[in-house]
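Enquirer: Structure, please.
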Amino acid sequence: MTPTSSAKRTKAEIAAEMLEAAIVNCDLQPGTVVAEADLMEMLGLGRTPVREALVRLSSENLVRLGRAGIVIPELNAMTMLKLLELREPIERLSIQKATQRLNSTDMDRFAQILDQLAPLPNDDRAGFMTLLRQIHGAVAEASKNEFILSTMKTTQGLSRRFWRYYATDQDQEFCTALYCAMLRGLISGDAVAPVQKSEELMTYLRDFTRRQMEALV
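Expert: Below is the predicted model:
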């Protein structure tokens, strides 16, 4: 299934996507408190779609809603390691089920993403974040299991943001190669390589996160 066009999305869905991008790309700085009115002005949307978007992002751990305002969670390496404990088995299951259940539409979507990812410059963080979100969504949808999709959403946003904040061009080059290999394996119907690449990615992410912890000591 191809991404929904803007014309078919609700204003709340558009608001959620725009806010998620602003949070993941750290345009809304970690640890800050923002007012609902400021978000309405930033997005150019009304109170109702912005509130609906905030509720959705709250369920995905990307914001915390309180009386003081909307809190953008701080970057926390220990939280990332805990998320990886959940993310690793869920992504493995998602890939395994995708290889069993994907159809021609799924493969076409993987191919479209691969065509954009392979030539992406290693310093294009925003572009990589956009494609990474598409990859996670495409694999989860190819699993044909809505519970996998909903569970992945609770881990992916914060994980992407942490990586986005600290990653170097070399990190992006390494991850791009892994994701390209994973996509090629899915497109070709390989049941082994995509899972192996996911395991390599998880090992890398744990090491990456621990390096950030050590650097802050």
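Enquirer: Going by C-alpha atoms from here, please, whenever you check contacts or count neighbours.
Expert: Will do.
Enquirer: neighbours of Ser159, just the number please.
Expert: By other Cα atoms under 10 Å, the residues close to Ser159 number 21.
Enquirer: Can you tell me the closest non-neighbouring residue to it?
Expert: Among residues not flanking Ser159 along the chain, Met80 sits closest, at 6.4 Å (Cα to Cα, 6 or more residues apart in numbering).
Enquirer: can you pull the buried residues of the strand or helix carrying that neighbour?
Expert: Taking DSSP states H and E as the criterion, Met80 maps to helix 77-101. By neighbour count with 16 or more other Cα atoms under 10 Å, helix 77-101 contains the buried residues 77, 80-81, 83-84, 87-88, 90-99.
Enquirer: Let me know the secondary structure of Asn70.
Expert: No, residue 70 isn't Asn; it's Ile. strand (DSSP: H, G, I helix; E, B strand; the rest coil).
Enquirer: That one - how many residues pack around it?
Expert: For Ile70, the count of nearby residues is 18 (other Cα under 10 Å).
Enquirer: my guess is it meets Arg64, correct?
Expert: Yes: between Ile70 and Arg64 a contact is recorded at 5.9 Å, counting by Cα atoms under 8 Å.
Enquirer: how close does Gln156 get to Arg206?
Expert: Separation of Gln156 from Arg206 (Cα to Cα, to the nearest Å) stands at 14 Å.
Enquirer: Next: Ala16.
Expert: Taken as Cα to Cα, the span from Ala16 to Arg206 is 28 Å.
Enquirer: what about the two, which has more around it?
Expert: Ranked by neighbour count (other Cα under 10 Å), Ala16 and Arg206 place Ala16 first, with 22 against 16.
Enquirer: if we can go back for a sec, which elements pack onto the helix holding Met80?
Expert: helix 125-142, helix 146-166, helix 193-216 (3 or more Cα pairs under 8 Å, 6 or more residues apart in numbering; DSSP states H and E).
Enquirer: One more, so I can put them side by side:
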Amino acid sequence: MGQGPRHQAAQIAYDGLLERILTLELKPGEAIDEKRATELLDLGRTPIREALIRLSQEDLVVIRPRRGTFVAPLDPTELRALEEMRFPLEELSAELAAKRAAPTDIDALSALVEEAEGTRGQEPSRDLDRRFHSAVANAAHNVPLARTLRRLYNQVTRYHSALGAGDHDARDEREDYQQLLDAIRERDAGRAREVMRRHLRDSLTRMALSLGDLGTDA
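Expert: This is a model prediction of the structure:
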């Protein structure tokens, strides 16, 4: 229990750095200044370093001995590989969620669908999309699967940010959320898998159209 505050500080550092990496506030290839990070997040160096080690294990930063720590570069080849791995796992997650979701999982997904509906007139945020996918993964009640998907989604989110992949038909995305929620609520595993597959393919198509604009400031 004595380690609680330390772990909490490391989690705050991780969340703060992760958000800046995913939104490209910290750009691909950019050096991460530990001293500046401690001032920005109002934390000591130990939690910052622990967070950076964790981010390096998730391939979001690169630690180069005697040179420093850098945000991992972006690579179109990596994006394709990530999506090849992510797609079948997301479909499995949706299928398992339809079979295993508890009432609390349905409530969490319903709240996110309502939040998305509240954004009519504007596009749902990448953060909302990330939270929706995470909620589906949680509803699958498979911890290794959820952990793997969160890591993959974090990596893919940087490409969404770089490609402007949030510029899309928001109505379709909200409809996907609602249809996936309906399939999970109705325990229709096949339908849940189908909706997730279509949702992911539409997302990949939007990114492919922008892929030529990808910059890698490594």
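Enquirer: returning to what we had before: what's near enough to touch the residue nearest to Ser159 of structure 1?
Expert: Leu158, Ser159, Phe162, Thr209 (Cα atoms under 8 Å, 6 or more residues apart in numbering).
Enquirer: now Gly44 of structure 1
Expert: If a contact means Cα under 8 Å, 6+ apart, then Gly44 of structure 1 has no contacts.
Enquirer: try 10 Å
Expert: Ala15, Asp38, Val50 (Cα atoms under 10 Å, 6 or more residues apart in numbering).
Enquirer: Then Arg193 of structure 2?
Expert: 88, 90-98, 180, 183-184, 199.
Enquirer: repeat that with 6 Å
Expert: Glu91, Ala94, Glu95 (Cα atoms under 6 Å, 6 or more residues apart in numbering).
Enquirer: Can you give me the distance of Gly189 of structure 1 to Val195 of structure 1?
Expert: Computed as Cα to Cα, the Gly189 of structure 1 to Val195 of structure 1 distance reads 12 Å.
Enquirer: With Val217 of structure 1 instead?
Expert: For Val217 of structure 1, the distance to Val195 of structure 1 equals 34 Å [Cα to Cα].
Enquirer: do Ala37 of structure 1 as well
Expert: Ala37 of structure 1 is 44 Å from Val195 of structure 1, by Cα to Cα.
Enquirer: now do Lys97 of structure 1
Expert: Per Cα to Cα, Lys97 of structure 1 is found 11 Å from Val195 of structure 1.
Enquirer: cool, and Leu84 of structure 1?
Expert: Applying Cα to Cα, the value for Leu84 of structure 1 to Val195 of structure 1 is 16 Å.
Enquirer: a markdown table please, covering the contacts of Arg193 of structure 2 and showing distance to Gly164 of structure 2.
Expert: Shown next, in a markdown table, are these (distance: Cα to Cα, whole Å):
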| residue | distance to Gly164 of structure 2 |
| --- | --- |
| Glu91 | 24 |
| Ala94 | 26 |
| Glu95 | 29 |
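Enquirer: Could you list which residues are in contact with the spatially closest residue to Leu96 of structure 2 that is not a sequence neighbour?
Expert: Distances taken as Cα to Cα, 6+ apart put Ala140 closest to Leu96 of structure 2, at 4.7 Å, once the chain neighbours are dropped. Residues near Ala140 of structure 2 by Cα under 6 Å, 6+ apart: Ser93, Leu96, Ala97, Arg100.
Enquirer: Apply 10 Å and report the result again.
Expert: Residues in contact with Ala140 of structure 2 (Cα under 10 Å, 6+ apart) are 92-102, 105, 134, 146.
Enquirer: With Leu209 of structure 2 instead?
Expert: Applying Cα under 10 Å, 6+ apart, we find Leu209 of structure 2 in contact with Leu163, Ala165.
Enquirer: Trace it over to structure 1, please.
Expert: Aligned by TM-score structural alignment, Leu209 of structure 2 pairs with Arg211 of structure 1.
Enquirer: That match and Glu52 of structure 1: what is the separation?
Expert: Arg211 of structure 1 is 36 Å from Glu52 of structure 1, where distance means Cα to Cα.
Enquirer: Noted, bye for now.
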